[in-house]
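Participant: below is the sequence, then the predicted model.
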Amino acid sequence: MSPRPMRILLMGDYADDPRLGSTKVYYKLREELNRLGHDCDVMLAQEIGRWPRASKVRWAIAPALAARAVARSGKRYDVIDVASAEGSVLGLRRALSPGGEIAIVSRSHGLEHRNYQRLLEDHAAGLVRKRWHRRWWYPVARLSQVALAARWADRMIVLNDGDGEFAVARGWKPRAAVDVV
């Protein structure tokens, strides 16, 4: 346990259903962190913002919605553990105002860039047809922000060595700042 209890926010743009994969991770992690004496909150899609629901629009603005939701909460955190692109605006704000005491962790529940590459390979092989918005808009609106979130975070948590090496190879983080869980 740390010398003092920490205030931790676990954040992801996921449905608030503890039976679902990524959301279940947050509920279980919150339970364990609270058991260890920390004050841990979970902020999911509903709290990040109910609008827009259309994924193509949400991909582009969810990071700004996430930063706004943290500010609106009025709570001060020691650590914000945020999934995927949603951490990019939080990281940018901190980069523009250095000296803050909030540690930002970029969490990946499966690195979108690697999944996107497999999607393109499947499309090229004729296995699955992916429309233009998935082949063009998704990398512009979403993948660019995932990379920025990783770069501007203090640490990165990934699920496997392949995702970790991908992030290191692209210069998002030094190896020592990437944790595989």
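Facilitator: Sure, I can see it.

Participant: C-alpha only now, for contacts and for neighbours.
Facilitator: OK.

Participant: in the chain, what residue spans correspond to helices?
Facilitator: Assigned by DSSP state H, the chain shows helices spanning 21-35, 45-48, 55-73, 88-96, 112-124, 132, 138, 144-152, 161-169.

Participant: okay, now the closest residue to Asp41 other than its chain neighbours: neighbour count?
Facilitator: For Asp41, ignoring the flanking residues on the chain, the nearest one in space by Cα to Cα, 6 or more residues apart in numbering is Leu9 at 4.9 Å. When counting by other Cα atoms under 10 Å, one arrives at 23 neighbours for Leu9.

Participant: which ones are touching Leu9?
Facilitator: Counting by Cα atoms under 8 Å, 6 or more residues apart in numbering, Leu9 touches 40-43, 77, 79-82.

Participant: restricted to strands, list those.
Facilitator: 40-43, 79-82 (DSSP state E).

Participant: now render these as TSV, adding neighbour count and distance to Val146.
Facilitator: Putting these into TSV (neighbours: other Cα atoms under 10 Å; distance: Cα to Cα, whole Å) gives the following:
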residue	neighbour count	distance to Val146
Cys40	23	24
Asp41	20	22
Val42	19	20
Met43	21	18
Val79	18	19
Ile80	24	16
Asp81	23	14
Val82	27	11
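
Participant: want to throw these into TSV with distance to Leu29?
Facilitator: Formatted as TSV, the ones in strands among the contacts of Leu9 follow (distance: Cα to Cα, whole Å):
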residue	distance to Leu29
Cys40	9
Asp41	10
Val42	10
Met43	13
Val79	14
Ile80	13
Asp81	11
Val82	13
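
Participant: now, among these, which is nearest to Tyr27?
Facilitator: The closest of the ones in strands among the contacts of Leu9 to Tyr27 turns out to be Val42 (Cα to Cα; 7.4 Å).

Participant: nearest spatial neighbour of that closest one, skipping sequence neighbours?
Facilitator: Nearest one to Val42, counting by Cα to Cα, 6+ apart, is Leu10 at 4.7 Å.

Participant: try this one next to it:
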Amino acid sequence: SLGEWRDLEKHQFIKEEFAVSKVKKNKSLIGTLGPFYIPAARHEIKELVKKYDLRALNLEQEVLGSKGKLFKLSSDVKMPRCLLSYIGNGYREITDIESNWERSTVRIFNDDGYSPFILKYKKSEIEALPDFDIVMTAERIGTLGAYTHIRLPLVTQKFRKAMTDLKVRGLQYVPVELVD
């Protein structure tokens, strides 16, 4: 129920767990490039985030937006495989996340119909990763066609606080569940 979702969200944020950053609007320093929904940042943010020392943040890849030069919000660190089922065309489960991804028009996580979905990972696998404040999912998701599939950025509370301090609007944070 919605009440349980809100309780889970507060619980996860209090515990300093990770959060998915999903961009909703294109009215701030960070937005999305349609139709691909790639999170991108204006050049001003590159200087603003330096004082926060955000680990594994990569703002080097230039992309062209309608407002000029932008930078893809990304990371060189990639998450392990998510524990949620990952489904493609015909809602069949995808077991090999790298094979034939370019031919699939649909690639989504299945969280038994809950939206937004809560990604689940093994805590031990996350602890084995290099230190990060932003990391990308191993899986690509999208429903518009093969070349619109993107990896989702996952962020720590440190990243979330930096965006709050900088008054970056339009970001939605969803908890990630860690299990063992």
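Facilitator: Looks like it arrived, so ask away. Being a predicted model, the structure only gives us computed values, none of them experimental.

Participant: give me the TM-score for these two chains.
Facilitator: Overlay of the two chains. TM-score (TM-score structural alignment, normalised by the length of structure 2): 0.26; 88 aligned residues with a Cα RMSD of 5.7 Å.

Participant: sorry, back to before: how about the contacts of Leu9 of structure 1 in a markdown table, adding distance to Val180 of structure 1?
Facilitator: Formatted as a markdown table, these follow (distance: Cα to Cα, whole Å):
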| residue | distance to Val180 of structure 1 |
| --- | --- |
| Cys40 | 21 |
| Asp41 | 23 |
| Val42 | 21 |
| Met43 | 23 |
| Tyr77 | 23 |
| Val79 | 18 |
| Ile80 | 18 |
| Asp81 | 14 |
| Val82 | 16 |
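
Participant: what's the neighbour count on the closest residue in space to Met43 of structure 1 that isn't next to it in sequence?
Facilitator: Of all residues not flanking Met43 of structure 1 in the chain, Met11 sits nearest, at 4.8 Å (Cα to Cα, 6+ apart). Met11 of structure 1 has 26 neighbours, counted by other Cα under 10 Å.

Participant: how close does Met11 of structure 1 sit to Ala64 of structure 1?
Facilitator: Per Cα to Cα, to the nearest Å, Met11 of structure 1 is found 13 Å from Ala64 of structure 1.

Participant: do Asp179 of structure 1 as well
Facilitator: For Asp179 of structure 1, the distance to Ala64 of structure 1 - Cα to Cα - is 26 Å.

Participant: who has more neighbours out of these two?
Facilitator: Using other Cα under 10 Å, the more surrounded residue of Asp179 of structure 1 and Ala64 is Ala64, with 18 against 15.

Participant: these two touch, right, the more buried one and Val89?
Facilitator: Yes - Ala64 of structure 1 lies in contact with Val89 (Cα atoms under 8 Å); the separation is 5.8 Å.

Participant: quick one, what contacts Ala95 of structure 1?
Facilitator: Trp152.

Participant: contacting residues around Leu33 of structure 2?
Facilitator: Leu33 of structure 2 is in contact with 39-40, 65, counting by Cα under 8 Å, 6+ apart.

Participant: take those residues and keep only those in strands.
Facilitator: 39-40, 65.

Participant: isn't Met156 of structure 1 right up against Ser106?
Facilitator: Yes - assessed by Cα under 8 Å, Met156 of structure 1 is found in contact with Ser106 at 4.7 Å.

Participant: which residues are in contact with both of these two?
Facilitator: Residues touching both Met156 of structure 1 and Ser106 by Cα under 8 Å, 6+ apart: Ala150.

Participant: just to revisit the earlier point, closest to His11 of structure 2 among the ones in strands among the contacts of Leu33 of structure 2?
Facilitator: Nearest to His11 of structure 2 among those, counting by Cα to Cα, is Pro39 at 26.5 Å.

Participant: give me the number of residues near the nearest residue to Ala149 of structure 1 once chain neighbours are set aside?
Facilitator: Counting by Cα to Cα, 6+ apart, the nearest residue to Ala149 of structure 1 once its immediate chain neighbours are dropped is Ser88, at 3.8 Å. Ser88 of structure 1 is flanked by 28 other residues according to other Cα under 10 Å.

Participant: distance of Ser88 of structure 1 relative to Arg72 of structure 1?
Facilitator: Counting by Cα to Cα - Ser88 of structure 1 and Arg72 of structure 1 are separated by 17 Å.

Participant: check Ala124 of structure 1 too.
Facilitator: 44 Å.

Participant: what do you get for Arg93 of structure 1?
Facilitator: 15 Å.

Participant: circling back to that earlier point, in contact with the residue nearest to Val42 of structure 1, which residues are there?
Facilitator: 26, 30, 40-43, 80-82.

Participant: in CSV, list the ones in strands among the contacts of Leu33 of structure 2 along with neighbour count.
Facilitator: Putting those into CSV (neighbours: other Cα atoms under 10 Å) gives the following:
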residue, neighbour count
Pro39, 24
Ala40, 25
Gly65, 15
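
Participant: redo these as CSV? Include distance to His11 of structure 2.
Facilitator: Below are these laid out as CSV (distance: Cα to Cα, whole Å):
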residue, distance to His11 of structure 2
Pro39, 27
Ala40, 29
Gly65, 37
